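>>> can you look at this prediction? I've put the sequence above it.
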Amino acid sequence: MIMKDLTAIGLKVMRVEAVTGHEGRDDDGAIYLLGDDAENVNKECLCNFLASKMVPVVAVTCSDQRDSSPLFDLDDLAFDVGKCLKANKIIVLTADDCIADFTGSEYSVTEARAMAEERSVLSGRVSRLLGKAAEACEELVERVHVLDGLRDYAILAELFSNEGVGLMVHRDPYGQIRQAKNSDVSEILSIIRGAVMESELLPRHSADILSCLEDYFILEIDGNVVGTVAVHSSDAFSELACLFVKRNHEGAGHGKRLVDHAEGIAE
């Protein structure tokens, strides 16, 4: 299924045996890879494939004293390989529906750590994934995506849509707030259209925004405008206006970030 997702957008994909290890058990009986993480990953092999613009799908070569095939913690492997390659994104595909209730959710490192500790309301698997994702983001990874590996085209839907279909943990903060440009005007009008129709925001036209474009700021994530705010200032006071965050990005703290930014401009 992974290969189908990647080849669907024209990528060259090959199965590669680039991870080796031996059986071992911790105090709880969980099976894991022995030795230093970096020693288990053939970094040179993977980098050569990537340099050749090929996507390596990593397979595991393992051995033990009984010459059997032990089970490995694939979650650990995903994070170990990603950190070894100094990846800016790690995508973990699950083989169950443990994240069914988290579709489209995104959390900061702080939020992920807090949720991981709430074991009473989360499954052990989700708590563990959130904890490891937060740890990876604290080290060097920008984002971790956890997806339902049984869903068709899950990777494409997660990476190439604004909403996403899985669970994402990101560094603090995620996305950038910048001053709006001429090319952003149509996108600003597009995202606030629904709020204007519902009388939540005052109507605005291109000419209105262009006449005071320097007052407008946008929150941009992966090249997509997901929120906007304007600060109209005079000698006497400053007015916050046109505050809006896309519906499918609500609840992630983006509105507060825009307000904080606006207050900083107004001071």
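Good, I have the coordinates.
>>> use CA for all of it now, contacts and neighbours both
Noted.
>>> do a quick rundown of the strands in the stretch 151-267 of the chain.
Along the stretch 151-267 of the chain, the segments classed as strands by DSSP state E, counting those that start in this stretch run 167-170, 176-179, 216-221, 224-233, 238-245.
>>> ok, and here's another one to check against it:
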Amino acid sequence: MFSLKGKTAVITGGGSGIGKSIAEIFSKQGAVVHIIELNLQSANDTVNGIKKYGEAFSHSCDVSKQLEVKTVFERIGKVDILVNNAGIAHIGKASTTEESDFDKVYQVNVKGAYNCLYAVLPLMQKKGSGVILNTASIASLVGITDRFAYSMSKGAIYAMSMSVARDYMADGIRCNSISPARIHTPFVDGFIAKNYPDNHKEIFEKLSKSQPIGRMGKPEEVAALALYLCSDEAGFITGCDYPIDGGFIKLNN
């Protein structure tokens, strides 16, 4: 089950965290994996780690630049699966978020996803099939303190996912999104180290327990959900968002 043999998958932001875990499990399941990353070294690290499973390639690309994105997708050619995972975070309320920070989050998280959709959809239409999975967030579904710009961007991801699912259903293209809660990635460790250097353990514990299940999620748990949604076994699923949140949305009273 869940074989991706013979399929080509493109994963943005696949150099670390959730994207890296998705790249690994897709490769194990037989996909030819292409990593699109701003940081080529991290992309190469992922590729070197999964080449033992099959073919894998890295591409240096700023997803906010449409010409760069189109050039990469034209080079890849055949795409069966796109995982729009690249993104950045920002801390701030509406009144404390500077215009430059708002624009930066929009450019990467929203326009970056759009640019990849714009480039890949004609390729999928041409062959009459395709699967798109966009990484949203629980922040697209509930209010998260001090995450105004980030929440805006992930709300856009959710809405774009539903729109693409509706517009391209007749072309044999499925589109869904996933909405993780806090996942333990190098980004989280870096955030704590930078902002709370004197009480790292206490903050880590506090963030972990903000999920009712009592811990952060693991990147490989998100990757397993991504594998299912991008596999043929999920062929009847489109236009859906899947929270993976340790009970955060429904059970966090």
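Cool, got the structure. These numbers come from a predicted model, not from an experiment.
>>> quick one: TM-score?
After superposition, the two chains reach a TM-score (TM-score structural alignment, normalised by the length of the second structure) of 0.26; 106 aligned residues with a CA RMSD of 5.7 Å.
>>> ranking the strands of the stretch 151-267 of the first structure by burial, who's on top?
Ranked by mean neighbour count, the strands of the stretch 151-267 of the first structure are led by strand 167-170 with a mean of 26 (mean count of other CA atoms under 10 Å).
>>> report all helices and strands that that one contacts.
strand 105-108, helix 109-116, helix 124-139, strand 143-148 (3 or more CA pairs under 8 Å, 6 or more residues apart in numbering; DSSP states H and E).
>>> can you put the strands of the stretch 151-267 of the first structure in a markdown table and add distance to Val146 of the first structure?
As requested, these are exported to a markdown table (distance: least, CA to CA, whole Å):
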| stretch | distance to Val146 of the first structure |
| --- | --- |
| strand 167-170 | 5 |
| strand 176-179 | 23 |
| strand 216-221 | 18 |
| strand 224-233 | 21 |
| strand 238-245 | 24 |
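>>> buried stuff in the longest helix along the second structure?
Longest helix in the second structure by number of residues, with DSSP state H as the criterion: helix 148-167. Across helix 148-167 of the second structure, burial judged by 16 or more other CA atoms under 10 Å covers 148-158, 160-162, 164-165.
>>> out of those, who's nearest Leu117 of the second structure?
Sorting these by distance to Leu117 of the second structure puts Val164 at the head of the list, at 8.7 Å, by CA to CA.
>>> could you measure from that closest one over to Leu67 of the second structure?
Distance of Val164 of the second structure to Leu67 of the second structure, computed by CA to CA, to the nearest Å: 21 Å.
>>> coming back round to it: which member of the buried residues of helix 148-167 of the second structure is positioned nearest Pro243 of the second structure?
The closest of those, once distances to Pro243 of the second structure are taken by CA to CA, is Tyr158, at 11.3 Å.
>>> just to check, that closest one is in contact with Ser177?
Yes. Counting by CA atoms under 8 Å, Ser177 is a contact partner of Tyr158 of the second structure at 6.5 Å.
>>> surely Val164 of the second structure and Tyr158 touch.
No. If you go by CA under 8 Å, Val164 of the second structure and Tyr158 don't touch, sitting 10.2 Å apart.
>>> ok, Ala119 of the second structure - contacts?
69-70, 73 (CA atoms under 8 Å, 6 or more residues apart in numbering).
>>> any idea how far it lies from Phe57 of the second structure?
18 Å.
>>> swap in Val72 of the second structure?
From Val72 of the second structure across to Phe57 of the second structure, the span is 11 Å (CA to CA).
>>> Thr8 of the second structure now?
11 Å.
>>> who's more crowded, the two?
Legend: neighbour count by other CA atoms under 10 Å for Thr8 of the second structure and Phe57, higher for Thr8 (22 against 18).
>>> doesn't Ile81 make contact with that one?
Yes. If you go by CA under 8 Å, Thr8 of the second structure and Ile81 touch, sitting 6.3 Å apart.
>>> neighbours around Glu139 of the first structure, how many?
11.
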